[in-house]
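# okay, sequence plus prediction incoming.
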Amino acid sequence: MARIAVIGAGMGAMATAARLAVAGQQVTVYEQGPTYGGALGRRTRDGFAFDTGPGLLHLPAVYRDLFVKTGKRPLEACVDMVQVDPAVRHVLADGTEAVLPAVSRGGAAAALDRAFGAGTGDRWNDVLNRARDAWDATRRPLLEEPLRPDWQVLGRDPYPAVRKSGLLRRRPPTLAETAARELGGPAGELLAARVRAYGLDPAAVPASAAVLPYMEQTFGSWYVRGGMRALAAALYERCLERKVSFVFDAPVREVLARGGRAAGLLLAGGTEAAADSVVCAADPRGLGGVPLPPGGVPARGPGEASRLTLFLALRGERPDGTVHRTLVHSPGALLTVLRPDDPAVVPDAGHEAVTVTAVCPAAGRGPAPDPEALLDLAARAVPGLRGRLLWHEVHAPADIAAATGAAGGAVPPPALAGADGRLLYPANTTGLPGLYLAGGWAHPGGGLPHAGMTGALVAGLIVEGAGFRGSQ
């Protein structure tokens, strides 16, 4: 039985810990803060409850597999998870609306035809068909396998080239160019917005980013009743069932190395914690740098996007027919407005809890949005918002930094192929034997499903060794 020390208690950390524990390892998790969950926090006040991080889960199969592999009770026996339908409502700057149903290509096409004219739905499906090809080409190396030593092959954009005027473009197009050329007009704005919501700039990422809206439309968007924090609580309980130990309020100062390999942790208070292997499931920049193997993907810089979130307590019940997720488009911001139909997040049926989120620069990297301006913009998704507002609170990048330890409160997006590999993350192995990377700052990157997959990858590498090539 090997001793494994895990840095951080976020979702990637706990996914790793649970899988290692069921494989017979002795696992201890060291978390800088007072609780588990990382970005999946919870804010409560006056009977209202809000998620401080992701409000929906895409690709739930990752967590279904995790719970099947680590215990007797499946995921659905541990949380009440429901598919969100309609999947999303778009409110464009000119007031035009489009409401797309869940996991229905025909339904989405019909909705787009109604909103933007005949033929729009066919063009949308053509784009997602090409995104499916990119997904099929990269799903295993980007999500289900440790990063290959020849990761440079992922630097080529897998989105299929499209002929224009009989010629092929010499330079792979960006997502924004793809949206404009293949969809155009409002439908192109919809595709770009679905990528912007991940904190990515459509004008700076390759067309392969279309796999993100493809993933949502194909596998659906899922909500956990009681709030997404309930998913973190279920995973924490699973870890405890597997005898994982947790040490809270235990910041890690550095990873100890002896004999040329990781040998444990030095905690901020000066205490040493010996271990046979160490898993860093937090932003590795907080440790002053992690050695990368020769030729490894360099760590991303500190300028990643963050989120500014408003928690809104409203008087009056949630109207019938309200869509769970609305994206509000504007020239200066894209808002994600979540209005869950969940009695567990409100004091009674006469109130509504609404979460409004905007992508913004990480702390110290640029100006934050004006919360009052965001409230005015959110009123386009919530009629009569100002008159119903009891109070609101702001959750800023600094709050994310405090909860997750990420520099500036940065929120990592998923890894993407293309762009010469600059949208990849460091491999789960490092230049120091016995030190591994998990969570959103390692391959395959951020987001609940991707961070959860790091658990399978790191556990496989530790238990099976360097020859592990992912689940078959």
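It's in.
# from here on, contacts and neighbour counts on C-alpha atoms
OK.
# helix, strand, or coil at the closest residue to Ala87 other than its chain neighbours?
Excluding the flanking residues, the one nearest Ala87 by C-alpha to C-alpha, 6 or more residues apart in numbering is Ala102, at 4.6 Å. Here Ala102 is recorded as coil under DSSP: H, G, I helix; E, B strand; the rest coil.
# surely Ala102 touches Val84?
Yes. Counting by C-alpha atoms under 8 Å, Ala102 touches Val84, with 7.0 Å between them.
# this is the other structure I want to compare:
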Amino acid sequence: MARIAVIGAGMGAMAAAARLAVAGHRVAVYERTETYGGAVRRFERDGFSFDTGPALLPLPAVWRDLFVKTGKEPLERCVDLVQVDPSSHHVFADGTRVSLPNASRAGVVAALDEALGPPAGQRWGDFLVRAREAWDRTRRPLLEEPLWPDWRVLGEREPYPAVPHKRLLRTRRAGTLAEVGAWELRDARLTALLESHALAHGLDPRSAPASTAVLPYMEHAFGTWYVRGGLRELARAVYERCRERRVEFHFGTEVTGLVEKDGRAAGVELADGAVAEAEFVVAGVAPGVLDRLVGGTPVRGDGDVPPQHGTASRLTVLLALRGGRPEGTAHRTVVHAEDRESELGSLFGAVPGTAGRPTVTVLRPGGPESVPDAGHEAVTLTSVVPAGGGADAEGHAEHLIAVAERAVPDLRDRLLWHEVLTPADIAEATGAEGGAVPAPALAAADGRLLHPANGTRTGGLFTVGGWSHPGGGLPHAGMSGALVAGLIVEGPGFRGSQ
């Protein structure tokens, strides 16, 4: 039985802690803030309740596996997990609207044909078939296995089987997500639908590899899920599972340094000068924080995947509305930008700025847990912004509200109050510089969208969470916890779940 110190109480860190405790280790978690969950937080005011981080859960099997492996009660006994149907409603630049059913390729094809006209549905359906092939090729190395020592091969080959495209007497294949949209979908609305999955993770579709197609595929194949009461309930359930397995939590306790002995992690130093000894240290922190903790000691080598620091964050506007949620309202509506080039330029241009009318996700979860009574509604608006942005938060919030009125026409008349959460709030919760949000690991693109391996050059030091393999997103956080636990319990020969 080893003593293990976990730095941070984010979702990946808690997933690792629970699995390590079940394996018989003594696990202590040190969290600088006063609560658990990392970016999975909740804001409450006047009887209203809002998720302030992720709000929907893809690929719940990852968390089901955690609960099966760490206790007798399955996930569904610990939280009320429900499928969202429709999975999403979309409002396109030309005013076209479409609702996409949850986890039904045939239903999505039919809905797109009806809303956009044939052959839109068939083109999207054919795209999903190709995206599945990319998923099948990359699922294990990018989600279920430790990062390969020869990780460069993951960046060399594009796993998405793009359709040959003849252009100017040449035959080409799409290498970026934008080219998939332009050459294979051939409809501005379908392209907007496709690219919105990249934008949601802060990825520029013009440079994101075609393998980014796995992101919409995951949603269509495995469905979109909601935890009743908000995803904060999932964080609570994982925290309670850790406590049941006798994981110790020390909140308001900042780790200021890594203790090393004979070139190996030997514990952590705390802000009050105390030292917590440990045979293993699991760091669930952003790269910049890890650099400070190790005090210049290189934990990655020249041949390793370099850490990503992230360039995109999110701005969130919480709206308290009078009047109940109308029956039949979609849980999630995506209002697409009216000017794609302007939006992409503002987010990813040489001098990033604020898009005047960005793509906005409107979340209207309903349910009595989020409102003081049935005569009110809680609505959340989110948009991608450059990391470190938010100087004119109220001005940007006005842009989001104006865009959201395309989905909720009476929004301003019903508005009681609003709160704005900026990248600075994300930075405070997670420690990531500029409030950057990590994207999932993706193949191709010369490996630039991979994340560093969970093991490090310092013996006994492992990294977990969105800034290490397999990257950002709730499913990926859960898998990072499983990978780190496997590497510690079984050693470097661990090859992932079977």
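Right, received. Where do you want to start? Please read these numbers as outputs of a predicted model, since none were measured by experiment.
# ok, the residue nearest to Ala87 of structure 1 - contacts?
Val84, Asp85, Pro86, Ala87, Gln217, Gly220, Ser221 (C-alpha atoms under 8 Å, 6 or more residues apart in numbering).
# overlap in contacts of Ala102 and Val84 of structure 1?
Overlap of the contact sets of Ala102 of structure 1 and Val84 (by C-alpha under 8 Å, 6+ apart) consists of Gly220, Ser221.
# distance of the residue lying farthest from the centre of structure 1 relative to Asp122 of structure 1?
What lies farthest from the middle of structure 1 is Gly166; by C-alpha atoms, centre = their mean that is 38.7 Å. Note on Gly166 of structure 1: its distance to Asp122 of structure 1, by C-alpha to C-alpha, to the nearest Å, is 21 Å.
# now swap in Tyr63 of structure 1 and tell me
Counting by C-alpha to C-alpha, the gap from Tyr63 of structure 1 to Asp122 of structure 1 is 33 Å.
# the counterpart of His331 of structure 2 in structure 1: how many residues sit nearby?
Aligned counterpart of His331 of structure 2 in structure 1: His324 (TM-score structural alignment). Neighbour count for His324 of structure 1, taken as other C-alpha atoms under 10 Å: 19.
# what residues are up against His324 of structure 1?
Val84, Asp85, Pro86, Ala87, Val88, Val337, Leu338, Arg339, Pro340, Asp341.
# so what does Asn428 of structure 1 match up with in structure 2?
Checking TM-score structural alignment: Asn428 of structure 1 goes with Asn454.
# tell me where structure 1 has helices.
With DSSP state H as the criterion, structure 1 has helices at 11-22, 61-70, 75-78, 105-116, 120-139, 175-182, 185-196, 211-219, 229-241, 371-378, 385-388, 397-404, 448-464.
# give me the mean deviation of the first one from structure 2.
Plainly put, helix 11-22 of structure 1 ends up 0.3 Å away from its match in structure 2 on average once the two are laid over each other (mean C-alpha distance after the TM-score superposition for structure 1).
# now stretch 306-314 of structure 1
Mean for stretch 306-314 of structure 1 is 0.4 Å (mean C-alpha distance after the TM-score superposition for structure 1).
# show where that stretch falls in structure 2, residue numbers please.
Going by TM-score structural alignment, stretch 306-314 of structure 1 lines up with residues 313-321 of structure 2.
# so for that stretch, what gets flagged as buried?
Residues Ser313, Arg314, Leu315, Thr316, Val317, Leu318, Leu319, Ala320, Leu321 are the ones in stretch 313-321 of structure 2 that count as buried (16 or more other C-alpha atoms under 10 Å).
# again with stretch 216-229 of structure 2
Result for stretch 216-229 of structure 2 [16+ other C-alpha under 10 Å]: buried residues 216-221, 223-229.
# just to revisit the earlier point, just the buried residues of stretch 313-321 of structure 2: which are in strands?
Ser313, Arg314, Leu315, Thr316, Val317, Leu318, Leu319, Ala320, Leu321 (DSSP state E).
# residue contacts, the last one?
If I follow you right, that is Leu321 of structure 2. Counted by C-alpha under 8 Å, 6+ apart, Leu321 of structure 2 has contacts His376, Glu377, Ala378, Val379, Leu411, Arg414, Leu415, Leu416, Trp417.
# distance of the spatially closest residue to it that is not a sequence neighbour from Ala265 of structure 2?
Closest residue in space to Leu321 of structure 2, ignoring its immediate chain neighbours: Leu415 at 4.6 Å, by C-alpha to C-alpha, 6+ apart. Note on Leu415 of structure 2: its distance to Ala265 of structure 2, by C-alpha to C-alpha, is 53 Å.
# with neighbour numbers in mind, choose between those two.
Ala265 (22 against 14).
# which position in structure 1 pairs with that one?
With TM-score structural alignment as the criterion, Ala265 of structure 2 matches Ala262.
# quick one, what contacts its match?
Ala262 of structure 1 touches Val255, Leu256, Ala275, Asp276, Ser277, Val278, Leu432, Pro433, Gly434, Leu435, counting by C-alpha under 8 Å, 6+ apart.
# how many neighbours does the closest residue to it other than its chain neighbours have?
Leaving aside its chain neighbours, Ala262 of structure 1 sits nearest to Gly434 (5.0 Å; criterion: C-alpha to C-alpha, 6+ apart). Gly434 of structure 1: 20 surrounding residues under other C-alpha under 10 Å.
# that'll do, ta.
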